[in-house]
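[1] what follows is a predicted protein model with its sequence.
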Amino acid sequence: MMIDFAKMQSTGNDFILVECKQDHSIQLSEMHIKKMCDRRFGIGADGLIITAREDVDRISMNYFNSDGKPAAVCGNGLRAAALFAKVMGMIKASASFFITAGDGDHEALFEDNGDIRVQIFLKSEVVQINEKIFNLSIPVESAAFADTGVPHLVLNVKNDLESVNVNQVGKMLRFHSYFEPEGTNVNFVRVFSPQKLYVRTYERGIEDETYSCGTGVVASAFSYWKSISDTPDIDILVKGGRLKVFKKNEKTFLSGPSAIVFSGHYFYEQ
């Protein structure tokens, strides 16, 4: 079988995008998705997104991590899906539209500077956690848990983030008993100024640090708003570039770039 795809990236968080058209369905197993996302034997990506046109102002997306397992939503994936839908003619780019994911309908809009704005939900109140229960090897000022469609632990780190072994500490916390049975994503945050954060994220399902995690930076922003400052706009630096999280009309948005890297055909056996 052959499938058309686009390889995309949103601040270094990379995805395989495919369109499910009305005349056929896409049958990809967990094994297929793992192979496609493999960086040595496949296309290579942090995740795979299946999109479909639902209406003139609505598309749907099903997101899968590189381990082949589904997740309710991916913040950077929403921006990639928005651009993919525009390029494929699935939606009109002149007005806001909606992307239906596993956690609800996300408003999306193309901004004048080329960035893509997507709405992110906070599924429950941010919970402050006593960081001492984790017996961490790094100095941490505070810890919090936020569910922005997927679970996130947010650690406010005292020292320079470049000295943190994100994979080592992140893997330990991702499987910590406190977060059983689902586990959690782990964000390491350094506050630069009242409106600027630096965030590094260890992602479950990818089991590695990624260059950027959209729901993770929004979880970090919610944690910052709850414990430090309620400034409505926050600029966030990640390994893959810069993002912005802001509040508008009682909604929370993630804004940043996305790009198509290449497109092609992938052959697989059913």
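    Okay, I see it. Numbers count the residues shown, from 1 in each chain.
[2] going forward, measure contacts between C-alpha atoms and count neighbours the same way
    Noted.
[3] name the SS class of residue 137, please.
    coil (DSSP: H, G, I helix; E, B strand; the rest coil).
[4] next: residue 223.
    Classification of residue 223 using three-state DSSP returns helix.
[5] end to end on stretch 40-50, go ahead and measure it.
    22 Å (Cα to Cα, to the nearest Å).
[6] quick check: buried residues in it?
    Residues of stretch 40-50 classed as buried: 43-50 (neighbour count, 16 or more other Cα atoms under 10 Å).
[7] now, which of those lie within strands?
    Per DSSP state E, strands hold the following members of the buried residues of stretch 40-50: 47-50.
[8] got the contact list for the host helix or strand of residue 84?
    Counting by DSSP states H and E, the element that carries residue 84 is helix 75-87. Defining contact as Cα atoms under 8 Å, 6 or more residues apart in numbering, one finds that helix 75-87 is touched by 8-11, 13, 15, 17, 49, 51, 59, 61, 63, 91-93, 99, 108, 116-118, 120, 212-215, 254, 256-260.
[9] this is the other structure I want to compare:
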Amino acid sequence: MRVPFIKMHGLGNDFIMLDAREAELPAVTERSAAALANRRTGIGCDQLILLERSANADFRMRIFNSDGGEVEACGNAARAAALLHGEPAKVETDGGIIELSPTQSGARVDMGVPSFEWDSIPLDYAMDTAAMPVSWEMLGNPSAVNVGNPHVIFFVRDCEDVPLDRLGPLIENDPLFPTRINVNIADIRNGAVNLRVWERGAGLTRACGTGACATAVAAIRRGLVASPVTVNLPGGPLQIEWNEGGSIIMEGPATEAYRGTFEWADYA
């Protein structure tokens, strides 16, 4: 069975988009998602995105990281889905219902209301999530936020000085985080946030939309920046708005790279 796909990216965070809203596809498994994501023997991506019918929204978006694991949310993929859909929509994700709409330069996404309770992150035991009394080597007192998926955020003097390729997997898999965690390293300069992200199940990526949302919220909550704020990632900037008690609004670009087909049996 030949299956069509669309290769897209948001600031270099790239996706294989599979559209099953009209015609059903074979079931995506952890094995098939990881095989398709492999950059040497597959198509290659940070995340595989499956769009399906939904009884609760205009459509459903499922997200598989490059290791094959299914996760709850992906902000950059939401912008890609908005570009592909072409009009405002409510989208069901495992992290909740989000609202998205295409813009001239990309998309605007209502990511919903963030959660700060320790058991909604989740953490293994109760603590203050605004300034957690924990550390890993030079990284300490992070914030934790759930924006549909879990994030821990460290504010440092210079995010480029942190060996995130080494500390990222160490923190991601720490027993403090029962479902693992996305690791964000940020610094503040001239009222903007500079950010690097180690994504749970994907590693270092050029951009992370949910990471930008979580980090902006944590910085606003600590009084380090004011909303709206620019979050600069290796792939480029995102604009994030958030007011206490409200939804997070993310705006930024999305791009279609190319389209193609593959033989499903080759990756099953």
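    Thanks, I have it. It should be emphasised that the depicted structure is a prediction, and the values quoted were computed from it without experimental measurement.
[10] TM-score, when you put one on top of the other?
    TM-score of the superposed chains, computed with TM-score structural alignment, normalised by the length of structure 2, equals 0.87; 253 aligned residues with a Cα RMSD of 2.0 Å.
[11] returning to what we had before: which of the residues in the helix holding residue 84 of structure 1 are classified as buried?
    Buried residues in helix 75-87 of structure 1 (16+ other Cα under 10 Å): 75-85.
[12] C-terminal to it, what's the next element?
    Next along from helix 75-87 of structure 1, by DSSP H and E: strand 97-101.
[13] packing partners of the following helix or strand past that next one?
    Using DSSP H and E, the helix or strand that follows strand 97-101 of structure 1 in sequence is strand 104-110. Under the contact definition 3 or more Cα pairs under 8 Å, 6 or more residues apart in numbering; DSSP states H and E, strand 104-110 of structure 1 sits against strand 97-101, strand 116-119.
[14] so the shortest one aligns onto which residues of structure 2?
    Put plainly, it is strand 116-119 of structure 1. Matched against structure 2 by TM-score structural alignment, strand 116-119 of structure 1 falls on residues 107-110.
[15] identify the residue of structure 2 aligned to residue 167 of structure 1.
    With TM-score structural alignment as the criterion, residue 167 of structure 1 matches residue 165.
[16] hmm, back to that, from the ones in strands among the buried residues of stretch 40-50 of structure 1, which is closest to residue 136 of structure 1?
    Nearest to residue 136 of structure 1 out of these is residue 47 (Cα to Cα; 29.2 Å).
[17] might you report the residue contacts of residue 152 of structure 1?
    145-146, 184-187, 216, 219.
[18] just to revisit the earlier point, nearest to residue 174 of structure 1 among the ones in strands among the buried residues of stretch 40-50 of structure 1?
    residue 47 (18.1 Å).
[19] in structure 2, what range does stretch 58-77 of structure 1 match?
    Against structure 2, stretch 58-77 of structure 1 falls on residues 58-77 (TM-score structural alignment).
[20] off-centre distance for the match of strand 116-119 of structure 1?
    How far stretch 107-110 of structure 2 lies from its chain's middle: 13 Å, per Cα atoms, centre = their mean, to the nearest Å.
[21] same deal with stretch 53-68 of structure 1?
    Using Cα atoms, centre = their mean, the offset of stretch 53-68 of structure 1 from its chain centre is 13 Å.
[22] neighbours around residue 223 of structure 2, how many?
    If you count neighbours by other Cα atoms under 10 Å, residue 223 of structure 2 ends up with 9.
[23] identify the residue of structure 1 aligned to it.
    Mapped onto structure 1 by TM-score structural alignment, residue 223 of structure 2 lines up with residue 228.
[24] also residue 199 of structure 2?
    Checking TM-score structural alignment: residue 199 of structure 2 goes with residue 203.
[25] who's in contact with its match?
    184-186, 209-210, 213.
[26] about what we covered before: what's the closest of the contacts of residue 152 of structure 1 to residue 154 of structure 1?
    Closest approach to residue 154 of structure 1 among the contacts of residue 152 of structure 1 (Cα to Cα): residue 187, at 4.8 Å.
[27] is it true that the closest one touches residue 161?
    No: if you go by Cα atoms under 8 Å, residue 187 of structure 1 and residue 161 don't touch, sitting 10.8 Å apart.
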